[in-house]
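> Need a 3D model of the sequence below.
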Amino acid sequence: MNKTRFVLIFASLFIFLVSSNSYAATESTSKTTINRLISYNQYGGGDVIFTVNNPTSGCYGYWIAKSDAGFEANLSMILAAYHSKAEVRVNGLNDQRWNGSSNFWCKLYAIEHID
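Here you go, the predicted model:
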């Protein structure tokens, strides 16, 4: 009985630690708009960076790499939101800093169009 209890407590603690670490690495903006967009043809093999009007305290801006699996879809959403001034919610990974600047640019995790 004690061994079973120990295993359940250990498993619960492990799940808590894993889920809290995943959560801690992601930052989400409130409703905002994209106010700056830069595309680099050489740096990072085609990195794109952008900033928003209401950033989080942990992310100065956001970046995507040409090698990212969702690059084309994300770039399309970023361009559409930028040109139409549509409201978006941006989620960034604050543990994957962009090396192209001394400011803290978070790796884009997700971008959501807000109606």
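> contacts and neighbour counts: CA atoms only from here.
Will do.
> how near is the residue nearest to Asn91 when sequence neighbours are not counted to Val52?
In this structure, Asn91 finds its nearest non-sequential neighbour in Ser28, 4.3 Å apart by C-alpha to C-alpha, 6 or more residues apart in numbering. Separation of Ser28 from Val52 (C-alpha to C-alpha, to the nearest Å) stands at 12 Å.
> So what's the residue count around the residue nearest to Asn91?
Number of residues near Ser28 (other C-alpha atoms under 10 Å) recorded here: 17.
> One more, please, to line up against the first structure:
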Amino acid sequence: MKRLYLVAIFFALFLSTVAKADYVYGAETTIKRVATFASGSVAGDIIISVDNTVAGCEAGYYVGVNALGKDESLSIALSAFHAGSKVKINGLDTPRWEGSSSNYCKIESLHIIK
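Below you'll find the model as predicted:
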């Protein structure tokens, strides 16, 4: 019985340390910076910084080089940036962007708000 109890504690501790991505709902904001990288470990990635950040995504948002919808996300971000339009960006708090130790969330959806 004691052995079963120890195994249960081990699994509980293990499961509590497994990373789980949380969905982070963005706030209505404007884009203050759009950047991409031509070389290095994050070549091809896009980062977006916003004026009104939300908890967990304080540094902004990113789209990885191999993400489906990368071109569409860049198009919408640049359109909103140049027009000064409001946006709402929703994302995942993990995995974090490899290009920084700051809190960048992975973009799940990007909306222009009129």
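> Can you pull the TM-score for these?
Laid over one another, the chains give 0.76 as their TM-score (TM-score structural alignment, normalised by the length of structure 2), with 93 aligned residues with a C-alpha RMSD of 1.5 Å.
> which residue lines up with the residue nearest to Asn91 of structure 1 in structure 2?
In structure 2, the residue matched to Ser28 of structure 1 (TM-score structural alignment) is Tyr25.
> Now for its match: which residues touch it?
By C-alpha atoms under 8 Å, 6 or more residues apart in numbering, the contact set of Tyr25 of structure 2 is Val54, Ile89, Asn90, Gly91.
> who wins for neighbours among those?
Using other C-alpha under 10 Å as the neighbour criterion, Ile89 leads these with 27 neighbours.
> my guess is it meets Tyr23, correct?
No: using C-alpha atoms under 8 Å as the test, Ile89 of structure 2 is too far from Tyr23 to be in contact (11.1 Å).
> what about the match of Ser28 of structure 1, distance to Ser79 of structure 2?
Applying C-alpha to C-alpha, the value for Tyr25 of structure 2 to Ser79 of structure 2 is 21 Å.
> Show me where structure 2 has its strands.
Along structure 2, counting by DSSP state E, strands occupy 23-24, 29-36, 46-50, 60-63, 86-92, 104-113.
> Number of residues surrounding the nearest residue to Ser49 of structure 2 once chain neighbours are set aside?
Closest residue to Ser49 of structure 2 apart from its sequence neighbours, by C-alpha to C-alpha, 6+ apart: Gly60 at 4.5 Å. Residues lying near Gly60 of structure 2 (other C-alpha under 10 Å) number 27.
> Pull the contacting residues for Gly60 of structure 2.
Contacts of Gly60 of structure 2 by C-alpha under 8 Å, 6+ apart are Ile47, Ile48, Ser49, Val50, Thr53, Asn103, Tyr104, Cys105.
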